[in-house]
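In: Give me a model of this one.
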Amino acid sequence: MLIRVDPASDVPIFAQVAASVRADAAAGRLRPGDRLPSAREVAGSLEVNLHTVLRAYQELRDEGLVDMRRGRGAVVTDAVAPLAQLHDDVVALTERARALGLSPDTLASLVKETFR
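Out: Model prediction:
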């Protein structure tokens, strides 16, 4: 599993780490029962503070996407299955929005408004 971040982005690193894990789950690259790399490994490879990665993992835990247990690490839960199921729908929606000339921000606003 490759966790991707952009240090030049305005998005906090912990949020980028969490988003990268969510994207891998949505694309089917992570399945229930898979273990995430240890926070220490991720922090070392990204050259960020350990607590930054732990905050991302805690956010994923709060969303129910991972289960964190001492000695087991972070394990992907069954809650990732719906993300993978929605992936094709999201791809189709973004392609349609692109064809209509909508910006990513406009599409995101529409989705957020519709979700409410």
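In: rest of the way, CA atoms for contacts and neighbours
Out: Will do.
In: Give me the neighbour count for His21.
Out: Slight slip there: residue 21 is Val, not His. Using other C-alpha atoms under 10 Å, Val21 is surrounded by 25 other residues.
In: Repeat that for Ser38.
Out: Applying other C-alpha under 10 Å, we find 16 residues neighbouring Ser38.
In: Looks like Asp24 contacts Pro32 (just checking).
Out: No. The pair Asp24 / Pro32 is not scored as a contact, 12.0 Å apart, by C-alpha atoms under 8 Å.
In: Another sequence for comparison is provided below:
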Amino acid sequence: MLIIIDPESTEPLYGQLVSQVRGAILRGDVGPGDKLPSARELASSLGVNMHTVLRAYTTLRDEGALELRRGRGAVVTAKGLDTAELEQAARTLVEVGRRHGLTLPQLHTLLDQEATS
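Out: The predicted model follows:
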């Protein structure tokens, strides 16, 4: 799992970490039972404070995506992330886009623009 953060971004570092781990879970890069790097290891490799990583891991634990085990680290849960809301939003986006005559590449462009704004 490759995690990249942008120190120049307006999004807080812990938020970037949360997004990166969520994305890895949703893409299937990591799955149920997979162990993530320890907070100390990840912080060291990214050059951030260990508490930044712990805050991200805690957020993901609270969402049900991770289980934090003392002495064993962060483990992706069998539940992972509930993608039902995301899947429904994607279906709605495609449906509305079709009604307005947009192609899938045009929708991709709109999503890319939204993601960078």
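In: Quick one: residues contacting the nearest residue to Arg29 of the first structure once chain neighbours are set aside.
Out: Beyond its immediate neighbours in the sequence, the residue positioned closest to Arg29 of the first structure (C-alpha to C-alpha, 6 or more residues apart in numbering) is Met1, lying 7.9 Å away. For Met1 of the first structure, the contacting residues are 29, 36-37, taking C-alpha atoms under 8 Å, 6 or more residues apart in numbering as the criterion.
In: Throw these into TSV and include secondary structure and neighbour count, thanks.
Out: As requested, those are arranged in TSV below (DSSP: H, G, I helix; E, B strand; the rest coil; neighbours: other C-alpha atoms under 10 Å):
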residue	secondary structure	neighbour count
Arg29	coil	13
Leu36	coil	20
Pro37	coil	15
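In: wait, which of those is closest to Ala97 of the first structure?
Out: For the contacts of Met1 of the first structure, the closest approach to Ala97 of the first structure (C-alpha to C-alpha) belongs to Arg29, at 25.1 Å.
In: Can you tell me the element the most centrally placed residue in the second structure falls in?
Out: The central residue of the second structure, meaning the one whose C-alpha is nearest the mean C-alpha position (C-alpha atoms, centre = their mean), is Arg22 at 2.3 Å. Here Arg22 of the second structure, judged by DSSP states H and E, is contained in helix 13-27.
In: how big is the offset of the helix or strand following that helix relative to the first structure?
Out: Later in the chain than helix 13-27 of the second structure, the nearest helix or strand by DSSP H and E is helix 39-46. After superposition onto the first structure, the average distance of helix 39-46 of the second structure to its aligned residues comes to 0.5 Å, using mean C-alpha distance after the TM-score superposition for the first structure.
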